[in-house]
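*Asks:* A predicted structure for the sequence below; I have some questions about it.
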Amino acid sequence: MAQSIEQLRSTIDNIDQQIVGLLNQRAQTAKQIGSTKTDGVIYKPDRERSVINNALQTSTKALPDSSVETIYREIIAACRNLQQPLKVAYLGPEGTYSEEAARRHCGQTSEFVWASSIGEVLVMAENGQADIAVVPIENSTEGSVSHTLDLLQSTPLTICGEVASPIHHQLLTNTHDIKHIKEVIAHPQALAQCKKWLDTHLPNVTRTPASSNAEAARQAADSTEAAAIAGERAASIYKLAILHKNIEDEPNNTTRFLVLGKNETSATGDDKTSLICTTQNKPGALYRLLEILANQNINIVKLESRPSRQNLWEYYFYIDIDGHKDDAPIQNALEAIKDVTTSTKFLGSYPKGALL
């Protein structure tokens, strides 16, 4: 005979009591670990990735992997805070997609501070105002964030993690009737990513660029005739209604963010390494660089050229490759690359990020 709803709920109550008991045990153990640490490092993305992978391997798949990872990131954050709260810098103001990505990756109970430019975000982590910085590096439809690529040349920080975050644009407004909207405010990239939807539903409405989607939401909050394109968190912060959900033209719109800090990470078995290389300005220079990677059977995930801004028509190459710097093939390649480049900067080896 099937159990009644009351019996099933009683079973859930008993399970919840066990979960809380185990969470408290985990918290006590985390505090013990914190008291015995000698390096003072509170953010260890390699260890966190290992914990999450163990949970995913144990899962019976009654919950989707994405849900298990989200739950464990919050558990890790809560236990980490018992040792010392993690302070995370992001591109603000509050309500940006950068903040959403930072919160998904680091857990809602971490401390978050924002800056108005990517350069300022990095500086906050460089000078100790934050433990780590979360900055956008590329979007699946708009391509790389050039400013971030250029800043990676000069920052002393190391890439220690990444997170891929789905970008869903919402139409936020104070009105409940789309006919009342006379202006749409958004970051230029968001306007481009929602062009088809806007052309179809709001073809004659003024489109006004803003410095960020959160700033667009702030401006729209003061008007009864304006709408903003932003995320759900911005709607909550600025007390706007979501008039239409997910208005982006590409449903798989995703932005990848880098996590940068002062400490390197250990290999996890599923890592990525990032480099910046400058080659000699002569035929075959890039070919020789790529040949070294090919000879070591190293997969290139991303390759992009950018002006060096030092000499006219001189370019540097930003490269993402599969593997960790401690892997023998990459060690061999990094040594051999020195002979075919005029400069090479190791940016970091870090666990590959999951889509959160």
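*Replies:* Happy to help now that I have it. Numbering: from 1, shown residues only.
*Asks:* hey, let's count contacts and neighbours off CA atoms from now on
*Replies:* Noted.
*Asks:* What about Met124, how many residues nearby?
*Replies:* Counted by other CA atoms under 10 Å, the residues lying close to Met124 total 20.
*Asks:* Which strand in this structure has the most residues?
*Replies:* Ordering each strand of the chain by length in residues (DSSP state E) puts strand 341-351 first.
*Asks:* ok, and for that one, which residues are buried?
*Replies:* Buried residues in strand 341-351, counted by 16 or more other CA atoms under 10 Å: Thr341, Thr344, Phe346, Leu347, Gly348, Ser349, Tyr350, Pro351.
*Asks:* Take those and write them to a markdown table, including distance to Pro85.
*Replies:* As requested, the buried residues of strand 341-351 are exported to a markdown table (distance: CA to CA, whole Å):
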| residue | distance to Pro85 |
| --- | --- |
| Thr341 | 41 |
| Thr344 | 35 |
| Phe346 | 29 |
| Leu347 | 26 |
| Gly348 | 24 |
| Ser349 | 24 |
| Tyr350 | 22 |
| Pro351 | 22 |
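*Asks:* this is the comparison structure:
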Amino acid sequence: MANDDKDLAPLRARIDALDQELLELLGQRAKAAQEVGKVKHGTNAPVFRPERERQVIDGLIAKNKSAIAPEGITYIWREIMSACRALEAPVRVAYLGPAGTFSEQAAFAQFGQSINGVPCATIDEVFRAVDAGAADFGVVPVENSSEGAVSRTLDLLLDTDLRITGEVALMIKHHLLTKSGTLDGVTRVCAHPQALAQCQRWLATNTPKLERQAVSSNGEAAKIAAEDATIAAIAGDIAQQQYGLSPVQSSIQDDPHNRTRFVVISHGSCQASGKDQTSVILSVTNKPGAVYHLLAPLAKHGVSMNRFESRPARRGTWEYFFYIDIDGHASEPKVAAALAELETEAAFFKNLGSYPRSH
């Protein structure tokens, strides 16, 4: 036996023993989770409580004295909780599909891998699946750091009764992918319209002669490219692996810090986690200073505004809906007071829900 093997042998034995201990503890945790599931079933309480899981992970990060980074703690315990939650009841999550999309990645980031995924062809179908009860939750993109709001999501948040119960922010890296890893014989580039927009400068400089075709998702683009050697797809790592594609060029997004924010939609609601955000939709009467007076309650009660987005009312007139994210949970006294005044001042008011902010 080599000297390094002799040195490693006791360390490996120690790791094996610790792994066995971890496995036994995980089994105990799983059993406790099943007991929790029985209690929840008796009271019709929801299986997934995002505020509770957020509190658990934040508490572990605060107590962590190991060399494991906070991101690692988050990932490990997200998967532990996902596997244990699946023992209570399978959670069905709808997302913009097919497999390999950033929406699927966002669903895994929020719920872990132990879910029943419900891939949908469009954002509209995600909303319909959740509204009809075919899925417990939906994950949809709402804004991108370089291209702004996803208008279809904003419209559907206005037009349905579904509420926001979580958010996920992902770093987005787009790759140009083909079957061969080259552009030999390639005539078109396919991607979701947002992805094409996020890579337009790179495409104009490096592939000016290739036709650009918008499709329903980057996962769909990757699926098409896997079946047709004349097609290149813009997609991420998961789609590349899912469909066996090779990169012509990696990270072609124009903004190196490109991020997309996704929201989780459902019929439910969240209790306060301590690090929350509340989203509302407002409109005002057409009079001087209307928007100023509308937002005055936020300043009055010391509530911070994290996001302000306007959207045409689509009524043939110059009217707008305003999508606003504010810091805090609706149950907090200062937030509750500000929301009450906003509702009085606004011509239209809709509370989309309070939920834990993404890390």
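*Replies:* Cool, got the structure. The structure displayed is predicted, hence computed values, not measured ones.
*Asks:* In the second structure, which residues correspond to the longest strand of the first structure?
*Replies:* Counting by TM-score structural alignment, strand 341-351 of the first structure falls onto residues 346-356 of the second structure.
*Asks:* picking that back up, mind giving me the packing neighbours of the longest strand of the first structure?
*Replies:* Secondary-structure packing of strand 341-351 of the first structure (3 or more CA pairs under 8 Å, 6 or more residues apart in numbering; DSSP states H and E): helix 45-58, strand 158-166, strand 271-279.
*Asks:* Give me the mean distance between it and the second structure.
*Replies:* Following the fit onto the second structure, the mean deviation recorded for strand 341-351 of the first structure is 0.7 Å by mean CA distance after the TM-score superposition for the first structure.
*Asks:* angle of that strand against strand 271-279?
*Replies:* Here the directions of strand 341-351 of the first structure and strand 271-279 differ by 170 degrees (axes from the mean of the first three to the mean of the last three CA atoms, to 10 degrees).
*Asks:* what does strand 341-351 of the first structure contact?
*Replies:* Outside strand 341-351 of the first structure, the residues within contact range by CA atoms under 8 Å, 6 or more residues apart in numbering are 45-46, 49, 152-153, 157-162, 264-268, 270-280, 285, 289, 323-325, 337-338.
*Asks:* Report the buried members of those.
*Replies:* Buried subset of the contacts of strand 341-351 of the first structure (neighbour count, 16+ other CA under 10 Å): 45-46, 49, 152-153, 157-162, 264-268, 271-279, 289, 323-325, 337.
*Asks:* mind giving me JSON lines with the helices and strands packed on strand 341-351 of the first structure and columns for distance to Gln108 of the first structure?
*Replies:* Shown next, in JSON lines, are these (distance: least, CA to CA, whole Å):
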{"stretch": "helix 45-58", "distance to Gln108 of the first structure": "15"}
{"stretch": "strand 158-166", "distance to Gln108 of the first structure": "15"}
{"stretch": "strand 271-279", "distance to Gln108 of the first structure": "25"}
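*Asks:* wait, which of these is closest to Glu99 of the first structure?
*Replies:* Nearest to Glu99 of the first structure among those is strand 158-166; the distance by CA to CA comes to 10.7 Å.
*Asks:* From one end of stretch 241-256 of the first structure to the other, what's the distance?
*Replies:* From its first residue to its last, stretch 241-256 of the first structure covers 27 Å (CA to CA, to the nearest Å).
*Asks:* equivalent range in the second structure for it?
*Replies:* Matched against the second structure by TM-score structural alignment, stretch 241-256 of the first structure falls on residues 246-261.
*Asks:* Buried ones in that stretch, by neighbour count?
*Replies:* Quick answer for stretch 246-261 of the second structure (16+ other CA under 10 Å): Ser246, Pro247, Val248, Ser250, Ser251, Ile252, Gln253, Asp254, Asn258, Arg259, Thr260, Arg261.
*Asks:* Could you name the helices and strands sitting against the host helix or strand of Ile330 of the first structure?
*Replies:* Assessed by DSSP states H and E, Ile330 of the first structure sits inside helix 328-337. For helix 328-337 of the first structure, the elements it packs on are helix 285-295, judged by 3+ CA pairs under 8 Å, 6+ apart.
*Asks:* Tell me the helix or strand right after the helix it packs on.
*Replies:* Remark: after helix 285-295 of the first structure, the chain's next helix or strand is strand 300-307, criterion DSSP H and E.
*Asks:* Tell me the residue in the second structure aligned with Glu215 of the first structure.
*Replies:* In the second structure, the residue equivalent to Glu215 of the first structure is Glu220, according to TM-score structural alignment.
*Asks:* On the three-state scheme, the closest residue to its match other than its chain neighbours is what?
*Replies:* Excluding its sequence neighbours, the residue lying closest to Glu220 of the second structure (CA to CA, 6 or more residues apart in numbering) is Pro98, at 6.0 Å. What DSSP: H, G, I helix; E, B strand; the rest coil gives for Pro98 of the second structure is coil.
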